[in-house]
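Chemist: model the structure of this input:
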Amino acid sequence: MEFDEITLKFKQIFQPKIVDEVMAVAAQQKRFVYYTSADTAIKIIRNQELWFRNASVMNDYSEILYGLNLIVAVFNGPEGARFREAVDDIFPDTIKQADELLSGWRHDWQFETYIACVSVHDPKEDKRGRLSMWRAYGDTALVVNNTPMIAITDLLAVFSIPVLYLSEEGLTEHLSQITNAILINRRYLLGLGQQTLVAYIHDMLFRFAIATKHPGFEEEKEWRLYYRPTERTSPSMTAETVVMGNVPQLVYKLRLADEPENGLHGADIPSLIDRIIIGPTQFPYVTYKAFVGVLEGLGVEGAAEKVVVSDIPLRVG
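Modeler: As a prediction, the model looks like this:
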């Protein structure tokens, strides 16, 4: 993975923790994992599509509110004042313009963001999965290769971002790091012009809002894939109204395919699936055979070796 010079500079200044995590995933060839129910996993593989749901109907909605509230708390504090002073020293009223932009987009961020969530997979979990994730999300784990996640392209209009696990103190420290970078790079930012600086701050705040969670969830090691059709549409997304949990809702379905011309790299099922881990379940053999059959039906080589049964015992009662 290689960012162009301008993008890398922006991320180093305004998203230092994020760029470090993205580069680590690429350098270490980390894989990702999607914990879900067996029913959903079968549908993802057989239909070759991943659903993105509106954040307002998911647990992630409260997490977006958490991020927005954290922004308000920290940016109204002493470190926020230092940040504002550093920015306005480059161009007066830049913060005012960024605040006005944020006010106009806050509602849209909350209600027009569609997301799917995955976690960074630890090789030590290849044979068992992660117990806390089994308990929270389901009995099946789809372990996938990282190629689609680290491909640098905006053709798809679907983006991935690692979650930051920050308390108010953590975001304050993180903002201090950003402010220091702004002060060091003042001349560079001055050369970009005020509107670019406003856009950079807006993008930074957006990512804080949609990808910041309480530190208590840190073991999840989550990344978020997000799609914002009010900003840009994707050639690989299909919209459909469905009923889930008795709630009629619009979902967007991402076609899982290898279509570099649309920004999809190595996202077809045979290339994407590294392994499927069957979690603690009452019928492991039957479930194993079912997933092997579905993979074989899609032409996946070595399907029997790609499906493993977790060695964590099922706890009954």
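Chemist: when you work out contacts or count neighbours from here on, use the C-alpha atoms and nothing else.
Modeler: Fine.
Chemist: all strands of the protein, in order?
Modeler: Ranges of strands in the chain, per DSSP state E, are 31-36, 49-54, 114-121, 140-144, 158-162, 164-165, 212-213, 222-227, 237-244, 247-255, 273-278, 307-309.
Chemist: can you give the contact residues for the first one?
Modeler: Where contact means C-alpha atoms under 8 Å, 6 or more residues apart in numbering, the residues beyond strand 31-36 that reach it are 25, 117-122, 133-134, 137-146.
Chemist: swap in the fifth one?
Modeler: Residues from elsewhere that reach strand 158-162 (C-alpha under 8 Å, 6+ apart): 18, 21-22, 149, 211, 221-228, 234.
Chemist: in these, which residue is surrounded by the most others?
Modeler: Tyr227 (26 neighbours; other C-alpha atoms under 10 Å).
Chemist: wait, what's in contact with it?
Modeler: Per C-alpha under 8 Å, 6+ apart, neighbours of Tyr227: 52, 113-115, 157-159.
Chemist: and the two most separated of the contacts of strand 158-162?
Modeler: Across the contacts of strand 158-162, the longest distance by C-alpha to C-alpha is 26.7 Å; it joins Lys221 and Ser234.
Chemist: tabulate the contacts of strand 158-162 (CSV), appending distance to Asn185.
Modeler: Below are the contacts of strand 158-162 laid out as CSV (distance: C-alpha to C-alpha, whole Å):
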residue, distance to Asn185
Ile18, 19
Glu21, 22
Val22, 22
Met149, 29
Ala211, 25
Lys221, 31
Glu222, 31
Trp223, 29
Arg224, 29
Leu225, 30
Tyr226, 30
Tyr227, 31
Arg228, 31
Ser234, 34
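Chemist: let me know the closest of those residues to Phe91.
Modeler: Closest to Phe91 out of those is Ile18 (25.9 Å), distances taken as C-alpha to C-alpha.
Chemist: nearest residue to that closest one in space, please, no chain neighbours.
Modeler: Closest residue to Ile18 apart from its sequence neighbours, by C-alpha to C-alpha, 6 or more residues apart in numbering: Pro162 at 6.3 Å.
Chemist: another for comparison:
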Amino acid sequence: MHHMLWAGSVGERLRRLIEKINPGGAARLWSLLTGVSRNRYAGTYITSLTEHGQKASESTLGRLSMWRACGGDTNACLVIDPVVIRDEKRDDGLFIGPVLYKDPNGFIRYFSNIIDLMNEHIDIVRNIDIVERLYSLFTHFSVISKHPGFHEEKEWRVYTGKYLSPNREIPLPVTPVSVGGVPQKIAQIKFEHLKDMQGQPLNADKIIERVIIGPSPYGIVLKEAIEAAMVTASFGNPGDRVINSNIPLRR
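Modeler: Just a heads-up that it's a prediction; the model follows:
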């Protein structure tokens, strides 16, 4: 998207703003944005969540489109307490936020409003490294932007990456695993990395409100297995927190 933005009138406005603050900065920013390395892609880690509805249908059945798009015969939905995504002031290189559903033209209009705000507060903007800040901003947008056709997913993303972290380091331990038969590296978020609004450490029992087992011919077996795992992990009232979706989905 930044290629289209840069080439048009909004890009011209952005270049004028940068040059007003940092002569030569526009060319340096463009060099950073186009000098994409493999690490920028392979070194970015994302977990996708969906904003769960409070209606009785979704709270007990889950969302049909999610079962269809992401489901299998042994899938489950973990309903988590939003306390883990409320902290918008993290400074450890781990970011949490909603997906931006924009097509290229919609994104350009959206970014034009950002330029308006920057011009409005030019005295503040002069005191920051404008090139580094804009590079970081475009990098974030590359991670959280998605085609508007997917808007009903109401997706949030938990993400990190070398080019998103303040010290250019991944703030989480990285380990190789096999996911769906594909060997790959994942960044692990451990519970001690997460804290509640009072700064107290969270654990699985506090984070996971309940589990909805997706439409499956093995629903009874899955329910028993998940409840047993929750007992082992010292969850409170696991029998009340694991439910089967009874959507009669046929694949």
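Chemist: what number of residues lie near the residue nearest to Ile18 of structure 1?
Modeler: 23.
Chemist: what does Ser31 of structure 2 give?
Modeler: For Ser31 of structure 2, using other C-alpha under 10 Å, the count is 11.
Chemist: with Ile96 of structure 2 instead?
Modeler: For Ile96 of structure 2, using other C-alpha under 10 Å, the count is 22.
Chemist: and it? What does it align with in structure 1?
Modeler: In structure 1, the residue matched to Ile96 of structure 2 (TM-score structural alignment) is Ser160.
Chemist: got a winner among the contacts of Tyr227 of structure 1 for most neighbours?
Modeler: Tyr114 (25 neighbours).
Chemist: what about the helices in structure 1?
Modeler: 5-14, 16-27, 38-47, 60-75, 78-88, 94-111, 131-137, 147-150, 168-184, 186-192, 194-210, 269-272, 284-297, 303-306 (DSSP state H).
Chemist: Leu5 of structure 2 against Arg15, yeah?
Modeler: No. Assessed by C-alpha atoms under 8 Å, Leu5 of structure 2 is found out of contact with Arg15, at 10.9 Å.
Chemist: can you pull the contacts of Thr233 of structure 1?
Modeler: So Thr233 of structure 1 contacts Ala157 (C-alpha under 8 Å, 6+ apart).
Chemist: which non-adjacent residue is nearest the residue mapped onto Glu12 of structure 2 from structure 1?
Modeler: Residue correspondence to structure 1 (TM-score structural alignment): Glu12 of structure 2 is matched to Ala81. Spatial nearest neighbour of Ala81 of structure 1, chain neighbours left out: Phe75 (6.9 Å); criterion: C-alpha to C-alpha, 6+ apart.
Chemist: and the one you found, how far from Arg82 of structure 1?
Modeler: 9 Å (C-alpha to C-alpha, to the nearest Å).
Chemist: those two: who's more crowded?
Modeler: Ranked by neighbour count (other C-alpha under 10 Å), Phe75 of structure 1 and Arg82 place Phe75 first, with 18 against 15.
Chemist: count the neighbours of Gly80 of structure 1 for me.
Modeler: Gly80 of structure 1 has 19 nearby residues by other C-alpha under 10 Å.
Chemist: sorry, wrong one. I was asking about Pro78 of structure 1.
Modeler: 11.
Chemist: swap in the one 10 residues further on?
Modeler: Residues within reach of Asp88 of structure 1, counting by other C-alpha under 10 Å, total 14.
Chemist: Ala98 is in contact with that one, correct?
Modeler: No. Between Asp88 of structure 1 and Ala98 no contact is recorded; they are 10.9 Å apart, counting by C-alpha under 8 Å.
Chemist: and the residue nearest the centre of structure 1?
Modeler: A centroid search over structure 1 (C-alpha atoms, centre = their mean) returns Arg224, at 1.3 Å, as the residue closest to the centre.
Chemist: not counting sequence-adjacent ones, nearest residue to that one?
Modeler: Nearest to Arg224 of structure 1 is Cys117, by C-alpha to C-alpha, 6+ apart, at 4.7 Å.
Chemist: identify the residues contacting that neighbour.
Modeler: 34, 222-225.
Chemist: Phe208 of structure 1 too?
Modeler: Here Phe208 of structure 1 is in contact with 67-68, 71, 164 (criterion: C-alpha under 8 Å, 6+ apart).
Chemist: would you mind listing which of these are buried?
Modeler: 67-68, 71, 164 (16 or more other C-alpha atoms under 10 Å).
Chemist: since that was my last question, I'll sign off now.
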